[in-house]
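**Student:** Would you be able to build a 3D model of this:
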Amino acid sequence: MSKHRLMKTHSILVVDDDPDIVEIISLYLTNAGYQVSTASTSTEALKKIQETDFDLIILDVILPDFDGTDLCEQIRLSLSCPVLFISCMDDEQHILHALRIGGDDYIRKPFYPNELVARVETNLRRTASERKNAPAHSDELSVRDLVIDLKKYVVYKNYREIILPPIEFEILLYMFQRPNRVLPYEEIYEHVWHNESLGDTRTVMVHVSNLRKKLEDRATDKYIKTIKKRGYMFLT
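**Tutor:** Down below sits the predicted model:
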């Protein structure tokens, strides 16, 4: 067994009611060195999530009992691990909704299994990179009533914990560490997603909008100010 495979010990939950798709995903992820659990319904998935601390969840949108986006909203009440949606629904509104309610990525069916593995690796690597690169001199960053706990990887506002998915946490942390200057959409995308933006401003805008909603900041610009057609500025 290679050193590369030995380093991968992440636990992944695959939620899909199509046994053929589950088998393919499980095979490729297992061959890549991941520990894989599966669920065919949202109810079964919730039970497994209560029993196991998963590092990443792959989630179909259409499930037999209740919708995968509804399941994602429930997951986000307690977990911040990356959630990757897979679905045959490829219209823009469904994709944007999946991202707004807490999804970190969206993969259209049919998909190439190796591409899915690459997306899994990218999301896990990004999360690990943010933790590794967090400032070592302090366990907390704060401004006014907002606190980022770098040790626990959680955010507090007025001493109330705010549950953020990894993407939104990383966007906030990136802004927090670069206050009072314009951060272009492309810069945010390339740092957080570790890929060239190729003009993809919409993805950043959706996640920042979701972040501002959770910070109760959309109407006040207390923390994040929109710089029209350019990007954002984090205010201290």
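**Student:** alpha carbons only for contacts and neighbour counts from here, please
**Tutor:** Will do.
**Student:** Please, where are all the strands along this protein?
**Tutor:** Using DSSP state E, the strands of the chain run over 11-15, 35-39, 56-60, 83-87, 105-108, 140-143, 146-149, 154-157, 160-162, 183-184, 224-227, 231-234.
**Student:** another one to check against the first:
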Amino acid sequence: MIMRLYFLHGGKRVWLSSCLETAGWPIMLIPLAAAYLRRRRRSPTTTTKLFLIEPRLFLAAALIGVLTGFDDYLYAYGVARLPVSTSALVIATQLAFTAGFAFLLVKQRFTAYSINAVVLLTVGAGVLAMNTDGDRPKEESRREYALGFAMTLAAALLYGFILPLVELAYKKGGQEINYTVVLEFQMVMSLFATVVCTVGMLANRDFQVRSAFFRFLCFIFFSFISSVYE
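**Tutor:** I've put the predicted structure just below:
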């Protein structure tokens, strides 16, 4: 909702908005540092590895992170064009795509519940697509609205592919999966997603528009403060 408010109040930087979706990855260094210190206390006489993730799993996380970066952009572009209600419903079709790709990639079985969810979400998205004028924001062309709808749907499809791909990477990574490895995997994913979005910001010259950047940060801060006091 905050991202949508940014665009409603004159924000134009889609790559900047997409970058902020994963830019908080350094906070994961805190639990990873705690896990590292715990391992050192358990084995003080042996060399303790700083990171447990193996190169093969690291590469998989990096590739998935690149896909996540592009997915962030698709989602941010959709939010810039669609109302929150519409974008939330369209992105909900992610469940259908996740179920389909999970069946293809990791042989996840369908159940009555998953089939019911797939049918309902697909029908709901179809109804929205047939009525694209009802909630189109003012001063936004039909073409822009349709493009935002398509980008949001593409974001749902791509993320529905990413989630089973993560599970496939865990299975094929040739490494025992524990809490620390999962956290490192997520950190690498977020890092590379942020790199992709940062490159997009550089290409779009977002760093040269300081007023837009600081306006976005101030908008988030004051929105948070107002929500706390409410």
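**Student:** Can you give the structural similarity as a TM-score?
**Tutor:** Overlay of the two chains. TM-score (TM-score structural alignment, normalised by the length of structure 2): 0.22; 93 aligned residues with a C-alpha RMSD of 6.3 Å.
**Student:** about what we covered before: show me the one of the strands of structure 1 that comes nearest residue 169 of structure 1.
**Tutor:** strand 154-157 (7.9 Å; C-alpha to C-alpha).
**Student:** Name the helix or strand for residue 121 of structure 2, please.
**Tutor:** helix 112-130 (DSSP states H and E).
**Student:** Now distance to residue 172 of structure 1 too, for the strands of structure 1, in a markdown table please.
**Tutor:** What follows is these, written out as a markdown table (distance: least, C-alpha to C-alpha, whole Å):
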| stretch | distance to residue 172 of structure 1 |
| --- | --- |
| strand 11-15 | 25 |
| strand 35-39 | 30 |
| strand 56-60 | 20 |
| strand 83-87 | 18 |
| strand 105-108 | 18 |
| strand 140-143 | 11 |
| strand 146-149 | 9 |
| strand 154-157 | 9 |
| strand 160-162 | 12 |
| strand 183-184 | 12 |
| strand 224-227 | 9 |
| strand 231-234 | 9 |
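**Student:** now those in TSV, with mean neighbour count and distance to residue 24 of structure 1?
**Tutor:** As requested, these are exported to TSV (neighbours: other C-alpha atoms under 10 Å; distance: least, C-alpha to C-alpha, whole Å):
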stretch	mean neighbour count	distance to residue 24 of structure 1
strand 11-15	22	11
strand 35-39	18	12
strand 56-60	24	13
strand 83-87	23	13
strand 105-108	19	15
strand 140-143	14	42
strand 146-149	18	38
strand 154-157	18	34
strand 160-162	13	36
strand 183-184	18	39
strand 224-227	18	42
strand 231-234	20	40
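**Student:** Next, count neighbours for residue 19 of structure 1.
**Tutor:** Neighbours of residue 19 of structure 1 under the rule other C-alpha atoms under 10 Å: 12.
**Student:** mind checking how far it is from residue 26 of structure 1?
**Tutor:** 10 Å (C-alpha to C-alpha, to the nearest Å).
**Student:** re earlier: pull the distance from the helix holding residue 121 of structure 2 to the chain's centre.
**Tutor:** 22 Å (C-alpha atoms, centre = their mean, to the nearest Å).
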